[in-house]
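*Asks:* Predicted structure and sequence below. I'll ask about it afterward.
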Amino acid sequence: MTNRGRLTVLMAAVLALAAVATAAVLHASARADRRNEARPGGPAVTTGKVLLSPGAPRLVFRNMAWGPHRDELATVRADAPDGGRRTATATGVKCLRFYASAGTGICLQSVHGTLTDTYRATVLDARLHEKAHYAVPGIPSRARVSPSGRYAAWTAFVGGDSYAGTDFSTRAAIVDTATGELTPTLESYRIIKDGRAYRSADVNFWGVTFAQDDRHFYATLATKGSTYLVRGDMATRTVTTLHRNVECPSLSPDGTRIAYKKRVRGASADAPWRLYVLDLATMRETALAEPRSVDDQAVWSDAGHLTYALPGDYGADLYTVPADGTGSARRLLTAAVSPAYL
């Protein structure tokens, strides 16, 4: 056999081995995907039409189950999320954090660059089409939409990576989805603390939640090592402190109570929070029946229950607990995070 013939045979053998290796890798990957999709709690979902407009009660969330729809927004029936998960509908829209109300959604997204990722807040209409987007100066953390859909808010970490520590800084922004007017940071608001004007270079805000009137909101203010519940007024651009040791507030549907996470004595420094509800009329706190540390901004699923995320096998699972301190916590939906009830 000539040298050219030997080279031809060698190249053919190399190509054949490469084809076999490629096929083996693809086959193994496909089998892994099928195994992941079939794992308990990680069922497959299907692509379909999803609307954010009012209709039959639905739960929209970021899908964490392994498979082609991981990280996409998906929806299930609100009255039977576990039973309806295998018929969940995925949207094709990927969000790190999400919230929606009255046909308006806010989707905090990662934008992959050549050298580094950046982040943006995308306002979505009822058909999940982009209306506008805004640069987010750090890692997205919280997102909310006002009950009318008029305003959207988000929080991002701009230093550090956890609320549990002290080495972090946040930016909380509010946008008027009708006009596009953006308040890039609540640090531009005037602060009234303990009845007096207050200024400090270490002020941080996070965890906005809106009232029904499209004027007022609540949020967390941190300064000098303490956190406070503040009531904000978008007309006067002021925030006023109301109660101490409140983080990630969530206003009840009737506007009378605030659900929040509170740091408790004796807890681990890495898991310091417990869920509480504050009565705004009496300022009386009620500890909820969730013994674990919750690092989330809880959502009111109805007037008497809260939904929130805890770490799970796929990244996070959703749990629910009564808002009056009775009962016990139970898992609501596996492989899900960032819930919104429509």
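*Replies:* In hand now; what should we look at?

*Asks:* Going by C-alpha atoms from here, please, whenever you check contacts or count neighbours.
*Replies:* Fine.

*Asks:* quick one: buried residues of the one helix or strand residue 134 maps to?
*Replies:* Using DSSP states H and E, residue 134 sits in strand 130-136. Neighbour counts using 16 or more other CA atoms under 10 Å place 133, 136 of strand 130-136 among the buried residues.

*Asks:* gap between that strand and the chain center?
*Replies:* Centroid separation for strand 130-136 versus its chain: 17 Å, with CA atoms, centre = their mean, to the nearest Å.

*Asks:* got it, and stretch 284-300?
*Replies:* For stretch 284-300, the distance to the chain centre is 16 Å (CA atoms, centre = their mean).

*Asks:* Same check on stretch 236-245?
*Replies:* Between the mean C-alpha point of stretch 236-245 and the mean C-alpha point of its chain there is a distance of 23 Å (CA atoms, centre = their mean).

*Asks:* Stretch 84-91 now?
*Replies:* In terms of CA atoms, centre = their mean, the centre of stretch 84-91 is set 19 Å apart from its chain centre.

*Asks:* what about the helices in the chain?
*Replies:* Along the chain, the segments classed as helices by DSSP state H run 3-38, 81-84.

*Asks:* here comes the other one, which I'd like you to weigh against the first:
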Amino acid sequence: MNSLSTRARLAVTAVAALALAGVAIGYTSLSASPEPDIQSGTVTGPRLQVLSNGKLSTVSWNDPSGPREVTGQRCDRAYSAGGTTACLRPVSALKAGELAVLDSSSRETRTVPLTGFPNRTRVSGSGRMVAWTLFVDGHSYAANGFSTSTGILDTRTGTLVQSLEEFTSTVDGRPVQAVDRNYWGVTFAADDNRFYATMSTGGHRYLVEGDFAARTVKALADNVECPSLSPDGRRIAYKAAVNGDPQQGWRLSTLDLATMEVTPLAETRSVDDQPTWLDDDTIAYGMQRSDGVNDVWAVPADATGSPSVLVREANSPAPL
């Protein structure tokens, strides 16, 4: 166990809860945008889930720029799959954040209290496994000295892993127990046991493959952040730091897990998001405008074509 374990770090953060609450209002005001001019309506058929100014919403898969159903469910980040929705609820001046697990009828089935600023969440294809990442210290992956907490919940058995730092990690077959380890951006394989994530340590940001039952993670590749596994399980979409330096921004790329071949995509702007596969051919992601408003963009997964806006004034895309 690290001398500065996640449990200890979270305890320190909990002691500072009043300070966290005090900055929450300012943080929210910076991250929120004006209420978007959204055409409301009923959405039928295949759908895409997004957040509209922090509210859980759906749009038509065939007409994502058309009317959208906007609920009252507020999330800083959200993702849905297999009839399960993970909603990372915002930190407020009166309440710390939490993970809310919702069923296909939007009924709350479980909540997990969390300390930190919500940043990433994912659900396995079956809806069984839920993961999340919080910033415990700092608010950017480009900054020095940030600290994250990443956990996983098995909704079927109730098994809760508060931090991946509890798992045994290896790089090139050697155990890694450094106190600077951080994990973020989990994505699940189809078997609900294997997963991928980012681990940073010693100045490197690795793609790691995890085994939930065995409680192990092993490094597979360097300079891979916020991975997202393709529906066919063959490729990882991710953000790669330009020249290995996050302060220079990130480039969306894909990694073939069989050959380890890297393919930079046609999106050449810096993307600080965990991409989402809409299908085996298309990747979606959030981009923030200069005025602070987010849009969901899409780009082909084979480096052809060009990026285009998929859903305006939205983020956290998830195909339903």
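*Replies:* Cool, got the structure. Keep in mind that what you see is a predicted model, and the values were worked out from it rather than measured.

*Asks:* Give me the TM-score for these two chains.
*Replies:* These two chains, once laid on top of each other, score a TM-score of 0.85 by TM-score structural alignment, normalised by the length of the second structure; 286 aligned residues with a CA RMSD of 1.8 Å.

*Asks:* okay, the strand holding residue 134 of the first structure sits on what stretch of the second structure?
*Replies:* The aligned range for strand 130-136 of the first structure in the second structure is 108-114, by TM-score structural alignment.

*Asks:* check contacts around residue 257 of the second structure.
*Replies:* For residue 257 of the second structure, the residues meeting the contact criterion (CA atoms under 8 Å, 6 or more residues apart in numbering) are 234, 235, 236.

*Asks:* any idea how far the last one lies from residue 277 of the second structure?
*Replies:* When CA to CA, to the nearest Å is applied, the distance between residue 236 of the second structure and residue 277 of the second structure equals 9 Å.

*Asks:* same check, this time on the first one
*Replies:* Between residue 234 of the second structure and residue 277 of the second structure the computed distance is 12 Å (CA to CA).

*Asks:* So for the two, which residue has more residues nearby?
*Replies:* Neighbour count, other CA atoms under 10 Å: between residue 234 of the second structure and residue 277, residue 277 has more, with 23 against 13.

*Asks:* Which position in the first structure pairs with that one?
*Replies:* For residue 277 of the second structure, the equivalent position in the first structure is taken to be residue 300, counting by TM-score structural alignment.

*Asks:* again, but for residue 146 of the second structure
*Replies:* Under the alignment defined by TM-score structural alignment, residue 146 of the second structure corresponds to residue 168 in the first structure.

*Asks:* just checking, that match touches residue 156?
*Replies:* No: with contacts counted by CA atoms under 8 Å, residue 168 of the first structure stays clear of residue 156, the gap being 10.3 Å.

*Asks:* okay, these two: which has more neighbours?
*Replies:* Neighbours of residue 168 of the first structure and residue 156, each counted by other CA under 10 Å, are more numerous for residue 156; the result is 24 against 14.

*Asks:* quick one: what's aligned to residue 48 of the second structure in the first structure?
*Replies:* In the first structure, the residue matched to residue 48 of the second structure (TM-score structural alignment) is residue 59.

*Asks:* distance of that match from residue 128 of the first structure?
*Replies:* The gap separating residue 59 of the first structure from residue 128 of the first structure is 15 Å, by CA to CA.

*Asks:* Give me the more crowded residue out of these two.
*Replies:* Counted by other CA under 10 Å, residue 59 of the first structure and residue 128 do not tie: residue 128 has more neighbours, with 22 against 19.

*Asks:* taking the helices of the first structure together, which one is wrapped up most tightly?
*Replies:* Mean neighbours per residue, mean count of other CA atoms under 10 Å, is largest over the helices of the first structure for helix 81-84, with a mean of 15.

*Asks:* Distance from the chain centre to that one, please.
*Replies:* Between the centre of helix 81-84 of the first structure and the centre of its chain there are 20 Å (CA atoms, centre = their mean).

*Asks:* Residues contacting stretch 161-175 of the second structure, please?
*Replies:* With CA under 8 Å, 6+ apart as the test, stretch 161-175 of the second structure has contacts from 1, 5-6, 149-153, 176-177, 181-183, 215-220.

*Asks:* show me what contacts the residue nearest to residue 75 of the first structure when sequence neighbours are not counted?
*Replies:* Nearest residue to residue 75 of the first structure, sequence neighbours excluded (CA to CA, 6 or more residues apart in numbering): residue 60, at 4.3 Å. Taking CA under 8 Å, 6+ apart as the contact definition, residue 60 of the first structure lies against 73, 74, 75, 76, 339, 340, 341, 342.

*Asks:* out of these, which ones does the second structure keep as well?
*Replies:* Of the contacts of residue 60 of the first structure, the contacts whose aligned counterparts also meet in the second structure (both residues aligned by TM-score structural alignment, their matches' CA atoms under 8 Å) are 73, 74, 75, 76, 339, 340, 341, 342.

*Asks:* Tell me which of the residues you listed fall in strands.
*Replies:* Counting by DSSP state E, the part of those found in strands is 73, 74, 75, 76, 339, 340, 341.

*Asks:* Of those, keep whichever come out buried.
*Replies:* For those, a neighbour count by 16+ other CA under 10 Å gives the buried set as 73, 74, 75, 76, 339, 340, 341.

*Asks:* Would you mind giving these as a markdown table with distance to residue 194 of the first structure added?
*Replies:* Output for those, formatted as a markdown table (distance: CA to CA, whole Å):
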| residue | distance to residue 194 of the first structure |
| --- | --- |
| 73 | 41 |
| 74 | 43 |
| 75 | 43 |
| 76 | 44 |
| 339 | 34 |
| 340 | 34 |
| 341 | 35 |
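
*Asks:* out of these, which one sits closest to residue 182 of the first structure?
*Replies:* Nearest to residue 182 of the first structure among those: residue 340, at 22.9 Å, using CA to CA.

*Asks:* Aligned to that closest one, what sits in the second structure?
*Replies:* Under the alignment defined by TM-score structural alignment, residue 340 of the first structure corresponds to residue 318 in the second structure.

*Asks:* Please name the residues that touch its match.
*Replies:* Shown here is residue 318 of the second structure, whose contacts under the criterion CA under 8 Å, 6+ apart are 48, 49, 50, 79, 80, 81, 276, 278.

*Asks:* That's all I had, so thanks and see you.
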